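Student: attaching a predicted model along with its sequence, questions to come.
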Amino acid sequence: MKTSQRIISLVPSLTELLFDLGLDEEIVGLTKFCIHPADKVKSRPVVGGTKQVDFEKIAALNPTLILANKEENTKADVEQLAKTHPVLVTDIVTVDDALTMIRTVGEHVGRPEKANTLANQIRTSLASLPSTPKPLRAAYLIWRKPWMVAGSDTFIHSLLPLAGFSNVFADCPRYPVVTPDDLQRAAPDVVLLSSEPYPFGPKHINELRAICPQARIELVDGEMFSWYGSRIAHSADYFRTLREQMA
C-alpha cells in the first residue's frame, strides 16, 4: 500500500508552488515566512524559520519529503535533516533554473503534468515581454544598515532585464554590501527599493534620494523579482506595468 505524501516546505516560494500544484492535503508543515496563499498557510503547522528550523517539530510530522533551497536554508540544517528524511534541495539563479525546478518538484510530488503546464505558461508569459532598446541602469536594494544590493548570480539579476533594467552592480557577486559612495559612483538611473527581505517603504525614499539625487527612487514588489515558484506567473504583467510607470 502506497504511503500518502507528507510534505514540509522550508521555502516560501515553494510553499506557494505546492499549493498551486494542488497539494493542499499533502502539505503538513511550513515556515513562519510562508505567507501565500494566505487562506491556506494559516492552518498548517509552523516548523520554524528558513534559517532556523525546529528539528523536533519536523520529526514529529514524519515528512516523506522536505523541500529546501541552497540560498534560503542553511547547509547545516539541510544536512541534519537529510540524515533522517528525504530532502530535495533547489538552487535557483536563472529563469531556466526556476522552470526546471518547477518540473522537478512536480515529478517528486506526483504532479508532473500540472507542473509542466505551469512552467510552459510562465515561459510564454515572460517571452511575451518585448526587449528594451535602452534599459534603465538600476541598483536593486535588498537591505538597509548595511545597504545591500542584488549582484550577479542571483535570480533577481536574471529578472531585471525582463523588467527593463540593467544591473549597475552586475560585476559584483551575489549580494554585496555597498556604501553611499558606491551607490553614487554607480550612478544608477533608478534605485529600486524592494519590499523584501527588508521592508522598504515610502519613508526610505528621501534617504536614498539624498544619496543618489540624480536617480529616480522606486518602491517595487520584491516577490515579483525574487520568488521563483509559481508567483513568477504574475511577474510579466507586473513588469509590463512597471515599465509603463517608468516610461
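Tutor: Received, thanks. Bear in mind the structure is a predicted one, so any value in this text is a computation, not a measurement.
Student: all contacts plus neighbour counts: C-alpha atoms, from now on.
Tutor: Noted.
Student: can you give the distance of the longest strand that the chain contains from its chain's centre?
Tutor: If you go by DSSP state E, the chain has its longest strand at strand 136-143. With CA atoms, centre = their mean, to the nearest Å as the basis, strand 136-143 stands 16 Å off its chain's centre.
Student: mind giving me the packing neighbours of that strand?
Tutor: strand 147-149, strand 165-167, strand 190-194 (3 or more CA pairs under 8 Å, 6 or more residues apart in numbering; DSSP states H and E).
Student: 10 Å instead, please
Tutor: Judged by 3 or more CA pairs under 10 Å, 6 or more residues apart in numbering; DSSP states H and E, strand 136-143 is in contact with strand 147-149, strand 165-167, strand 177-178, helix 180-186, strand 190-194, strand 216-220, helix 222-226.
Student: what is the second one packed up against?
Tutor: So the one you mean is strand 165-167. Using 3+ CA pairs under 10 Å, 6+ apart, strand 165-167 sits against strand 136-143, helix 155-159.
Student: now do 7 Å
Tutor: strand 136-143 (3 or more CA pairs under 7 Å, 6 or more residues apart in numbering; DSSP states H and E).
Student: out of the helices and strands packed on strand 136-143, flag the one nearest residue 104.
Tutor: helix 222-226 (19.1 Å; CA to CA).
Student: ok so, going back, of all the helices and strands packed on strand 136-143, which one is nearest residue 18?
Tutor: Here helix 222-226 is closest among the helices and strands packed on strand 136-143 (CA to CA), at 16.5 Å.
Student: which residues does the lengthiest helix in the chain contact?
Tutor: Using DSSP state H to define each element, the chain has its longest helix at helix 112-127. Helix 112-127 is touched from outside by 21, 99, 102, 103, 106, 232, 233, 236, with contacts defined as CA atoms under 7 Å, 6 or more residues apart in numbering.
Student: comparison target, given below:
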Amino acid sequence: MKTFTDQLGISHSFATTPKRIVSLVPSQTELLYDLGLEESIIGITKFCVHPFHFKLTKKIVGGTKKVHYEKIRLLQPDIIIANKEENTPEIVEELSKICPVWVTNIISIEDNQQMIADFGVLFNKRTEAQKWIDKINFALADFQQFIKDKPINKVAYFIWANPYMVAGGDTFINELLKLNKFENIYENNDTRGGAERSVAKYKGRYPEVIIQKMRIQGDPDLVLLSSEPFPFNDEHAFELGRYTHHAKTIFVDGEMFSWYGSRLLKAFAYFKKIHQSII
C-alpha cells in the first residue's frame, strides 16, 4: 500500500497504481493525455475539449460544477481528479464515497509544476512528467528574458458579462498577468474610490465589477476579453471602452491564461504574440 498527498494536504492510499481515471477538470484531462494516460482515462466532463477525440471515446459524466454521480459510480474508477476552484467541496465529498478524489490547487506556476510531478509519481509516469516540467521551465526562462525590458501595462481581465466579472487576485490568471508585466487593477478585489469604496462588491477571486467605475478603480491601459467562459463580442468591447481613457481592447485565448498543466507550454509563445500586437 502506497500513500500520496494531494495539494490540499489530503492523504490517499493505493494498493496498486490507479488505472481507471475520471477527470473533472478540462486542463488536467489534457495533461493526463500528454503524460501518456489516454487508455486509463475513462470519464471526462463535457468541457474537456482537448484532445478533441475524447468526446467520442470517453464517457461524459457532466460538467465541472454539476456531475452525474451514478454515471461515475458505474465506471468503477480507481481515482477521480478534481480541482479546488473548479469543483465544489460538496462534489468532492460525495464522490469520495465512490473512490479517492485527488484535489489539485493551482495558483502559481510552482503549483503547476508540483501537480505535474505529483501525477508522475501517482500514475507511474515520472519520466514523462519530468520531461514536461523541464520543457515548461525552459520556455518560462525564455519568456522571462523576453519580457524583462517590457513596460508595465495596467489591465482588466474580463471573464463574464451580465453581470461583468473579472479575474481578481489569488488566481492562476492573475499570476500569468503578473508574469506578463500586466498590472491587474482588480488584483486586490477592492475599489479605489475613497468614500465610494464598497468592499463587499469586490469580494472573491472573480468579483463582479461596475464598469462605469473603471477609471477611478485603476483606468486600465488594456482591457482583455477572455474567450471563455463567456463569448465576448465587439459590442462588449465598445461598451467597456467607453469607461476607460482610450484603453486598447484585446480578445484573448482564455485557455492560455487559465489552463494549467501542459497547456502552459503553449502559453508563453502566445504571450509573445500579444506583446508584439500592443507595441
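Tutor: Here it is on my side, so go on. As the structure is a computational prediction, the values presented were derived from the model and not from experiment.
Student: among the helices and strands packed on strand 136-143 of structure 1, which is nearest residue 65 of structure 1?
Tutor: Smallest distance to residue 65 of structure 1 across those (CA to CA): 23.7 Å, for helix 222-226.
Student: next, the mean deviation of the closest one compared to structure 2.
Tutor: Mean deviation of helix 222-226 of structure 1 relative to structure 2 after superposition (mean CA distance after the TM-score superposition for structure 1): 0.3 Å.
Student: whereabouts in structure 2 does that helix align?
Tutor: Under the alignment (TM-score structural alignment), helix 222-226 of structure 1 falls on residues 254-258 in structure 2.
Student: outside of that stretch, which residues touch it?
Tutor: Residues outside stretch 254-258 of structure 2 that contact it (CA under 7 Å, 6+ apart): 172, 173, 176, 226, 227, 228, 263, 264, 267.
Student: what does the longest helix of structure 1 correspond to over in structure 2?
Tutor: The aligned range for helix 112-127 of structure 1 is 126-141, by TM-score structural alignment.
Student: that older thread, off-centre distance for the match of helix 222-226 of structure 1?
Tutor: Counting by CA atoms, centre = their mean, stretch 254-258 of structure 2 comes out at 7 Å from the chain centroid.
Student: doesn't residue 60 make contact with residue 68 of structure 2?
Tutor: No - here residue 68 of structure 2 does not reach residue 60: they are 9.0 Å apart, not a contact under CA atoms under 7 Å.
Student: list the buried residues of the match of helix 112-127 of structure 1.
Tutor: For stretch 126-141 of structure 2, burial by neighbour count (16 or more other CA atoms under 10 Å) applies to 126, 128, 129, 130, 132, 133, 136, 137, 139, 140.
Student: for stretch 79-92 of structure 1, same thing?
Tutor: Result for stretch 79-92 of structure 1 [16+ other CA under 10 Å]: buried residues 81, 85, 87, 88, 90, 92.
Student: same question, stretch 68-77 of structure 1
Tutor: Those would be 68, 69, 71, 73, 77, for stretch 68-77 of structure 1 by 16+ other CA under 10 Å.
Student: again, but for stretch 169-178 of structure 2
Tutor: 169, 170, 171, 172, 173, 174, 175, 176, 177.
Student: just stretch 177-190 of structure 1 next, same as before
Tutor: Buried residues in stretch 177-190 of structure 1, counted by 16+ other CA under 10 Å: 177, 178, 183, 186, 187, 188, 189, 190.
Student: looking at those residues, spot the one nearest residue 242 of structure 1.
Tutor: For the buried residues of stretch 177-190 of structure 1, the nearest to residue 242 of structure 1 is residue 190 (12.3 Å; CA to CA).
Student: what's the mean deviation for the match of helix 112-127 of structure 1 versus structure 1?
Tutor: Averaged out, stretch 126-141 of structure 2 is 1.1 Å away (mean CA distance after the TM-score superposition for structure 1).
Student: re the thing from before, what two of the buried residues of stretch 79-92 of structure 1 are the furthest from one another?
Tutor: 85 and 92 (22.1 Å).
Student: quick one on the thing from earlier: so which of the buried residues of stretch 68-77 of structure 1 sit within helices?
Tutor: Those of these lying in helices (DSSP H): residue 77.
Student: can you lay out the buried residues of stretch 68-77 of structure 1 as a markdown table showing distance to residue 224 of structure 1?
Tutor: Compiled in a markdown table, these are given as follows (distance: CA to CA, whole Å):
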| residue | distance to residue 224 of structure 1 |
| --- | --- |
| 68 | 20 |
| 69 | 18 |
| 71 | 17 |
| 73 | 20 |
| 77 | 27 |
